[in-house]
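Peer 1: okay, here's the prediction I keep looking at, along with the sequence it came from:
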Amino acid sequence: MIQRTSYFRTAAGFEVIEHARNRLAIVLVAVFVPVWITLITVMMPERPLPFRYRATDEVLQLNGMHLTLISGGLNAVTLIVGFLMFSVTYRSGPFDRRLVAAGYPRRHLLAAKMSALMLSSVLISVYAAGVIWLYWKPEQWWLLALSLFTSALTYGGIGIVLGVVLRGELEGMFTIIMISIIDVGLESPVVNGSASGDLVHFLPMYGSMQGGVAAGFTSGFPTRQLLLAPAWWLGCALIGLVAFHLRTRVHTRRARPLPVRGTEQVLAQRPGPGESVHVCVKMCDETCTAGDHMPLYQGLAVLAALSAEQAAGNAEQNVYPLGRRTSAM
């Protein structure tokens, strides 16, 4: 149990580092969201617009500017979280493959990515809902934040899938932008006069848009509509799980087991929970080295990280794993 926690903690640390290095996403959160919301309040008229609220199956006449605040907030959150998760997943692909090849469990890497998605979605959604609250007081602010969270979660899952499946960074960015624009355009009556059509049920942002309208103009809770957002996220998570498994496969044949001679036992291929490694790094020449004794899961991560840096041409060190030792950790 302790070892599993250590695996997850190490993988989660790598995810936090990758998110912190994505300065463009941080700038988008800090600047794009308030600027976008401000432009909506300044430029959008307040004339009434019809919107079909599915929880009661009635057409509501809503303030156009307030309705655009909801759709604009959803658009901003989905673009930022989708871009963030795609970028992190795409850039960490080679590193994840090295970790898996070195013996790191896939489930802990995936759990760390999902945890990072949850945390970033919560922070960005609450921040966007707070910016909207500065200009307009909806009936249920917490439901607005929940609707933004569900849309962020959905597009974060889409970003993870695209980061694993697509081969280029530009195509992934373009795909996320186009999906979000089409989704918001078909959902909002500001752009689409027939936004009440039945086809909007199949859009990723359908449940979030219905929840946002309920939060802004009613005292109800559209349970059935909001449950569609987790369905989209689970579908994306399943696709991402399969794609991640295929992309991190080790395409090598397993060596045949050595024969057992007498009472000698062959070392197990998988390390035990109490084993550790000693890693030695060449600093300048063969006589100038630095070494450290560390837990096995941490040693595997260090070896993969240094190998990735060396393959990218960012490091001159050579790594020498000097063997495996058993210790009471």
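Peer 2: Cool, got the structure. Numbering: from 1, shown residues only.
Peer 1: could you use CA atoms for every contact and neighbour count after this?
Peer 2: Will do.
Peer 1: residues of the helix or strand where Phe86 lies that come out buried?
Peer 2: Remark: Phe86 resides in helix 64-91, with elements defined by DSSP states H and E. Across helix 64-91, burial judged by 16 or more other C-alpha atoms under 10 Å covers 64-90.
Peer 1: putting a second one here so we can go through both:
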Amino acid sequence: MQHSKQILVTGGAGFLGSFLCERLLAQGHEVICVDNFFTGSRWNVAHLVSNPAFELIRHDVTFPLYLEVDEIYNLACPASPVHYQHDPVQTTKTSVHGAINMLGLAKRLKAKILQASTSEVYGSPDMHPQQEGYWGNVNPIGPRSCYDEGKRCAETLFFDYWRQHALRIKVARIFNTYGPRMHPDDGRVVSNFIVQALRNQSITIYGDGTQTRSFCYVDDLITGLISLMETSDEVTGPINIGNPGEFTMLELAELVLELTGSRSKIEFLPLPIDDPRQRQPDISVAKDVLGWTPRTPLREGLGKTIAYFDGLLSSNRSGHVAAE
């Protein structure tokens, strides 16, 4: 039987956070979920509220928080371009001030803390696939910089707290993740394609469709995060958590069309600024250190995600669903 811990999850009502809260509760821990509901949603954790081991607090991590916990998962930050570009200053503040506040809390409590970083720290990569030792190729003044550089600065802070205060840190670099509870209007490619296909609207591909992404199903990702948190204190990361299976946008669109039986046509639009051409994790460190590999094939994960969006659209409740 695992020792029950008090665990704080910031961004806990978001897409990834809600699944993490669910898994930690299932393991017998007490979970404090903190979210300001900018992109998170009460709907994502409504089924957990009756659990006496679960507590939901509305709070913005750019302000200090005083709690007693054993571990902290810092997931607070809008993760889709539509949301993080809506208020870029606030996005940077959430990454940087949020990291400072959570690191300060962890330091006071001598708690272990995990940062949900991102593959976006690699920018538009010159190295393929991306290894953790790669420093990245990031535009510091572009429209995506608030997220990319905010997350890079958060990693800097984590490692400075580790060096300066011997804080027990874990840094996970999360690659494209998908699954139920994604926001239908978050602008990310999986949710975009599925919603367009279910509505029989044109499937919009930016560029010529040859750019690639690697898609990790949410259950696999959560297993990776928890596995990283449970490693010994010597393991800090950063560690790539993602699925190395690489697909072009055209391949993804065609698979979504097949699985939905949609009548949608494919439409090509210009590529957005700083949109990376390739994104694929090298997960050899995760395999060696965590014994972790993703298990859910894209076809299977898409089937579950399509079923979720189908139910959502038919219930006309899309306004209540939220992203990471």
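Peer 2: Looks like it arrived, so ask away. Predicted, not measured: the structure shown is a model, and the values here were computed from it.
Peer 1: TM-score for the pair, please.
Peer 2: The TM-score (TM-score structural alignment, normalised by the length of the second structure) is 0.27; 135 aligned residues with a C-alpha RMSD of 6.3 Å.
Peer 1: show me what the helix holding Phe86 of the first structure is packed against.
Peer 2: helix 2-21, helix 23-27, helix 33-43, helix 106-135, helix 141-165, helix 169-187, helix 206-217 (3 or more C-alpha pairs under 8 Å, 6 or more residues apart in numbering; DSSP states H and E).
Peer 1: out of those, which is the most enclosed?
Peer 2: helix 141-165 (a mean of 27; mean count of other C-alpha atoms under 10 Å).
Peer 1: can you state the direction angle for it and helix 64-91?
Peer 2: Angle between the axes of helix 141-165 of the first structure and helix 64-91 is 30 degrees (criterion: axes from the mean of the first three to the mean of the last three C-alpha atoms, to 10 degrees).
Peer 1: other SSEs contacting the strand or helix carrying Trp162 of the second structure?
Peer 2: Secondary structure from DSSP H and E places Trp162 of the second structure in helix 145-165. Applying 3+ C-alpha pairs under 8 Å, 6+ apart, one finds that helix 145-165 of the second structure makes contact with helix 88-109, strand 112-118, strand 169-174.
Peer 1: what separates the nearest residue to Gly156 of the first structure once chain neighbours are set aside from Gly323 of the first structure, distance-wise?
Peer 2: Distances taken as C-alpha to C-alpha, 6 or more residues apart in numbering put Gly82 closest to Gly156 of the first structure, at 4.5 Å, once the chain neighbours are dropped. Remark: distance between Gly82 of the first structure and Gly323 of the first structure (C-alpha to C-alpha, to the nearest Å) = 42 Å.
Peer 1: what's the answer for Ser151 of the first structure, then?
Peer 2: 48 Å.
Peer 1: and Asn63 of the first structure, by the same measure?
Peer 2: Asn63 of the first structure is 69 Å from Gly323 of the first structure, by C-alpha to C-alpha.
Peer 1: again with Gly212 of the first structure
Peer 2: 57 Å.
Peer 1: pick out whichever of Asn63 and Gly323 of the first structure has more residues nearby.
Peer 2: Higher neighbour count among Asn63 of the first structure and Gly323: Asn63, with 15 against 9, using other C-alpha atoms under 10 Å.
Peer 1: in three-state terms, label Leu49 of the first structure for me.
Peer 2: Secondary structure state of Leu49 of the first structure, per DSSP: H, G, I helix; E, B strand; the rest coil, is strand.
Peer 1: tally of neighbours for it?
Peer 2: The number of residues packed near Leu49 of the first structure is 17, by other C-alpha under 10 Å.
Peer 1: that one touches Val59, doesn't it?
Peer 2: No: here Leu49 of the first structure lies out of contact with Val59, judged by C-alpha atoms under 8 Å, at a distance of 9.7 Å.
Peer 1: just to revisit the earlier point, can you redo the helices and strands packed on helix 145-165 of the second structure as a markdown table with distance to Ile194 of the second structure?
Peer 2: Putting these into a markdown table (distance: least, C-alpha to C-alpha, whole Å) gives the following:
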| stretch | distance to Ile194 of the second structure |
| --- | --- |
| helix 88-109 | 27 |
| strand 112-118 | 23 |
| strand 169-174 | 22 |
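Peer 1: can you redo the ones you listed as a markdown table with distance to Gly301 of the second structure and mean neighbour count?
Peer 2: Output for those, formatted as a markdown table (distance: least, C-alpha to C-alpha, whole Å; neighbours: other C-alpha atoms under 10 Å):
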| stretch | distance to Gly301 of the second structure | mean neighbour count |
| --- | --- | --- |
| helix 88-109 | 29 | 21 |
| strand 112-118 | 21 | 25 |
| strand 169-174 | 17 | 25 |
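Peer 1: looking at those, which is closest to Arg163 of the second structure?
Peer 2: strand 169-174 (10.2 Å; C-alpha to C-alpha).
Peer 1: what angle do the helix or strand where Phe19 of the second structure lies and strand 112-118 make?
Peer 2: Taking DSSP H and E as the criterion, Phe19 of the second structure maps to helix 15-26. Counting by the same axes, to 10 degrees, helix 15-26 of the second structure lies at 150 degrees to strand 112-118.
Peer 1: so which elements touch helix 15-26 of the second structure?
Peer 2: By 3+ C-alpha pairs under 8 Å, 6+ apart, helix 15-26 of the second structure packs against strand 6-10, strand 30-35, helix 42-45, helix 218-229.
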